[in-house]
Structure formats: C-alpha cells, structure tokens
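> One predicted model, sequence on top.
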Amino acid sequence: MDSFFLLASPQNPRIKSAAALRDAKSRRQQGLFLIDGIGLIERALQGGISLEQLFVRDDADSMAQLRSLLANYPLNDAQSCCFRVAPAAMEKLQYGQRDLELIAVAKVPKTDLDGFSERVQTRWSHSKRPNSEPQREVASRRSHPCYLVLDRIEKPGNLGAALRTADGAGVTGVLLADPICDAWNPNAVRASLGALFTVPIAIATEAAVQAWLAKSNIQIFAARVEGSKCYTAANYQQPHAIVIGNEAEGLQHRWLDPSIKPIAIPMSGVVDSLNASVSTAVVLYESKRQNEMLIATSPR
C-alpha cells in the first residue's frame, strides 16, 4: 500500500491539474470534479460515480483510511490511480483551510434527460419495495413520484442543501432548469452530503424540463410569492413536481402558465419569501407528510 507514488511538490502537474478543478471552467473542460473527504468519497462510490484519481495525505492515519476504503470498494488499478501526497502539496489541493486526508478526482456523470428517465425508473422501482427496517418502511417509499425542479438556481450552497433535503424527503428525482451555478462546485458537493451522487439529477433548459414533465403526466406546483393557495392546501397525493425559483428573481415566465398550480408559503414578517433551500424543505416535507398519510391509510 505504501508503494503508491509520492507527489511531493505543489507544482507537480497532477497536483496542479487536480487543484484547477476548484474552478468551474476547468471542470467543464476536463469533465471532472473533486470530492473532499472519505465520507463523500464513499457515498460517491455507493452512487456509482467513477473515480479517476485518489490523493491521500502521506501519513499513517490517512493511509489507514485509504486501506479501509479500498477494502470496501476495490479499484481496478489502484496502483496507478492512487497517490501519496506530501503536506505542502495537499494544502494546494484541499478546500480552504480544511484538513483533508483523502481527495478524489471523479468523472462528471451524465445528466441528460434520457438517462434521467432511466435512473428515475430504477429509483422509483426501489422506492416501492418495503424497506428491511420496519421503522423506515413508510419513509422509504412513495405512493406517487415526486420531483423537485430548481429554476436557475444560483448559489452552490443552496443547491447542495436542496439536494440533501430532496434525498431526505424521498424525492424521485431533481431537475435543474437553466442552472446558473455548477452542480459539481465543491460547495454544492459538500452541502449535499453525498445526495448529489444518489438522487437522480437532470440538467436541461426550462423548456425541455417542462416538456419532460408534461410527457410524464406530472402535475406541476410552482412556489410563488403571489401564490393564491397555501402550500399545505395543495394535493400532493398524485405524480407531481415542485418548482422553486431563483434566489433573487423568482420563477421564469414560463412557470406562470395557467396549467401550473401556484402555491405560497405564508409569511408573517416584513420579508416576503424564504431562502430557496428553506422553501424547498418546507414544501417537500409537506409532500412527504401527505405521502406517508396516504400509504398509512391504504389497504395493504
């Protein structure tokens, strides 16, 4: 294990190439992104993400973590893709001032709508199977598909938090319509706590997302400041999608179509709306509550 090649200099080409992935342009050009820390790396592997390189801090504790990781998730050619990294070089790789033992370079997965349909079908099939843990059986299943649509989401932290919420609420899939931020931004990856790797995601134009939802016979609910119906009064006991707008500008005009049902989160103070990730949590967990009520009262 200790025979992995040592990268000692911050100027090493492999270090410089990987560190450049903190930048969105480099991620787009290389089709790669970074995963910080063993916890997120394990979740990425569980989600089928392909790792290209693994960088491990050159000390005993970090090497022990790498041994454990490779024991559970063997890589085809660990000798050529795993590298020991000296502290000075690791500082160049790691995010901000965080002290990381492992950093992975991973291949950006496909996020097209065709592949999304396949991934959704797999997740939906699994969600209908009773969970082996009785206390989680209801929470792990949905009576009908539920999608989250994030319209022109701008802040990576909000995106990651929304994905974390989507995973917790048992959402079938997440559609990013004309996103402004990069889904593979390190902030988004960290804030998602790995949900980015396990919840099916599609990235497409607003028009393409709406066309996919229409083709799939999904009722759309759009969260709007001027929505006429409280979000708790909407009926989520049907195949549905919940749309959350841009942090500053709200929803694009296309989401104001009469076929789309507006919903509102009541506000009692001087501000007129919640943070995008908070709004996501509020509405998705109402959908989850209604879903669990329907399952609990349905004949078995």
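Arrived safely, thanks for sending.
> rest of the way, CA atoms for contacts and neighbours
Noted.
> and residue 33, what is it in contact with?
Shown in contact with residue 33 (Cα atoms under 8 Å, 6 or more residues apart in numbering): 21-22, 27, 105-108, 184-185.
> what's the helix or strand for the residue sitting nearest the centre point of the chain?
Centroid-nearest residue in the chain, with Cα atoms, centre = their mean: residue 196, separated by 2.4 Å. Using DSSP states H and E, residue 196 falls within helix 195-198.
> gap between the helix or strand just after that helix and the chain center?
Toward the C-terminal end, the helix or strand that comes next after helix 195-198 (DSSP H and E) is strand 201-204. Remark: strand 201-204 is offset 11 Å from the chain centroid, using Cα atoms, centre = their mean, to the nearest Å.
> Now do strand 201-204: which elements does it pack against?
helix 113-127, strand 173-177 (3 or more Cα pairs under 8 Å, 6 or more residues apart in numbering; DSSP states H and E).
> change it to 10 Å
helix 113-127, strand 146-151, strand 173-177, helix 206-215 (3 or more Cα pairs under 10 Å, 6 or more residues apart in numbering; DSSP states H and E).
> Report the separation between residue 209 and residue 248.
21 Å (Cα to Cα, to the nearest Å).
> another one to put next to it:
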Amino acid sequence: MRITSQQNPHVKYLVSLHKRRERDLNQQFLVEGVREHQRLLASSYQIESIWYCPEITDRSEVASSLLEALQERATAGATQISSSVFSRVAYRGSSEGVISVVNQPTCTLSDLPICSIPFYLVAYGLEKPGNVGSIIRSADAVACDGVIVCNPRTDFFNPNVIRASIGTVFSVPVAATDPLQLLQWAESHEINLIATSPNATNSYTDTDLTRSCGIVIGEEQRGLPKSFLKHVAHTVRLPVLGEGDSLNAAICAAVMLFETRRQRSDT
C-alpha cells in the first residue's frame, strides 16, 4: 500500500504525535533519523509501525539497510508514503526517509535500576526539550544509572529530546516524578540528593560524589525551590568567574556528571 493523500487518517494520526497531548493519550511517539533509529534497534523498545518514502530511502544504502532491519521489528509492518506526505509527517527537515511509530514504555522511579552505589541525574522543572536531550546524552557518556525529570514540563519522547540525545534516550533509563515521590524514593534507597545552587558555599569538586547520589539540576531562570533545597543532603556550586551569573542547565549537568565519573574512577 502507498499513501499519497495528506488527508489520510493514518497521516493525520502521525502528525498528531508531534503534540505531547496526543503522545500521552496514545502512549506512542515518532522516531526519525539514522542514528536515532540505530539506537532504537539496539534497545528493547517496541516498534509499532514504519512509514517510509522510497524516493528518499532508495538514494541511501544506509537508509535502505536500516529500513530492512526496522521492518523485521515492526509489529504492524511498513507502509510507503509519498514525498509530499513524508514532508508533512516529518518533524525535522532531513529524516533519511524513514519514520517509526514506537510504543512508550513506563517511565517511573520503580523502573530505574538500583545497583550497589548508583548515581542519577535529576532535572527539576526543565522545559526546554533540547536541554533534556543533551542531559540524557551526557548521562549516557558517563554511564549514569538513570535520568529523572522532576515536575516535568516536557516529555522524554518530544522529537527534540530524541534528536538532542541522538537516540541515547533509548539506552539511558529515564523516569518522571514529582518532588514528594522523589524524596521518598531517595530516602528509601539511601540515595543522597546533591543539588547545584549559586548560593552554596561548597564547590562541586570538594564534595564526595562517590557514594550513592542523585545530582539535582534546577531550571535555569528560577533554580531549585527553597522548599525542595531544605530536604537535600548537600548543595554545591559551580564557580562562575565571568559576567554571567549561571550556566546553561545542560552544561551544568554535564560538568557534574563528568566530575562524578572522575571521582569514581579515582577510587
């Protein structure tokens, strides 16, 4: 079957998944891009269906071989769509001609792995999908045990989260929660919450990050609420010596993640 009309119900459904409301309602999301699909195939995520434009995939050996691998995993198989339909469905300009519909897994604290001395990254109240995706990418780079979004203002399966993470969202355990559940979970698993704050007295390099911990990064403009900070084990600061008074949340997270990995590698 080949779909050429943008008014086709399947096409309208695919376009609807650009919106978080529809992703949450249907518990499905879209994946585009070669690297993203390669990491999707390496994961246990369930692929529902494939939608591809042969006019694009036939021009690339990589896209053609990727399409074959995806077809073997897709529950509902693959459907051809015209170039005009593909342009309508694709969230970004270049997607190598293949789009997948993937079922959302559960993303709760109970789904996170608990090892002997774990460390997690907690992103509190972040709303920019690019920041969340970049944080997941950094977490993957240091083999962080999971990324937790507290009071999420975006979802893990926003197309820009997937793109900024270059597909590592499929390999890093992720969870969404609220502050109370986070504090209860951390206490029950003896995980020290260590929050970054410009008002902290201790430098991040002088803080012991070799124990079980959750590094908490706040929203860029507002930071972390005082009502939450009073419950964390430690607050640390990242020295800022220039005119700016803070760092981008994703950069702050990367610094903390790599410092945690450095300390653990030295012990």
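Everything's here; your move. The structure displayed is predicted, hence computed values, not measured ones.
> how far apart are the helix holding residue 196 of the first structure and its match in the second structure?
Mean deviation of helix 195-198 of the first structure relative to the second structure after superposition (mean Cα distance after the TM-score superposition for the first structure): 1.1 Å.
> equivalent range in the second structure for that helix?
Helix 195-198 of the first structure corresponds to residues 168-171 in the second structure, going by TM-score structural alignment.
> Please list the outside residues in contact with that stretch.
Here stretch 168-171 of the second structure makes contact (Cα atoms under 10 Å, 6 or more residues apart in numbering) with 35-37, 39-45, 132-141, 143, 146-147, 156-157, 161-163.
> Show me the strands in the stretch 151-300 of the first structure, by range?
173-177, 201-204, 219-223, 229-230, 240-244, 261-264 (DSSP state E, counting those that start in this stretch).
> Would you mind telling me which of those strands is nearest residue 101 of the first structure?
The minimum distance between residue 101 of the first structure and the strands of the stretch 151-300 of the first structure falls on strand 201-204, with 28.3 Å, by Cα to Cα.
> Next, the buried residues of the longest helix along the second structure.
Criterion DSSP state H: the longest helix present in the second structure is helix 249-266. Using 16 or more other Cα atoms under 10 Å as the test for burial, helix 249-266 of the second structure gives 249-250, 252-254, 256-261.
> Redo these as JSON lines? Include distance to residue 125 of the second structure.
Shown next, in JSON lines, are the buried residues of helix 249-266 of the second structure (distance: Cα to Cα, whole Å):
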{"residue": "249", "distance to residue 125 of the second structure": "11"}
{"residue": "250", "distance to residue 125 of the second structure": "13"}
{"residue": "252", "distance to residue 125 of the second structure": "15"}
{"residue": "253", "distance to residue 125 of the second structure": "14"}
{"residue": "254", "distance to residue 125 of the second structure": "17"}
{"residue": "256", "distance to residue 125 of the second structure": "18"}
{"residue": "257", "distance to residue 125 of the second structure": "18"}
{"residue": "258", "distance to residue 125 of the second structure": "22"}
{"residue": "259", "distance to residue 125 of the second structure": "23"}
{"residue": "260", "distance to residue 125 of the second structure": "22"}
{"residue": "261", "distance to residue 125 of the second structure": "24"}
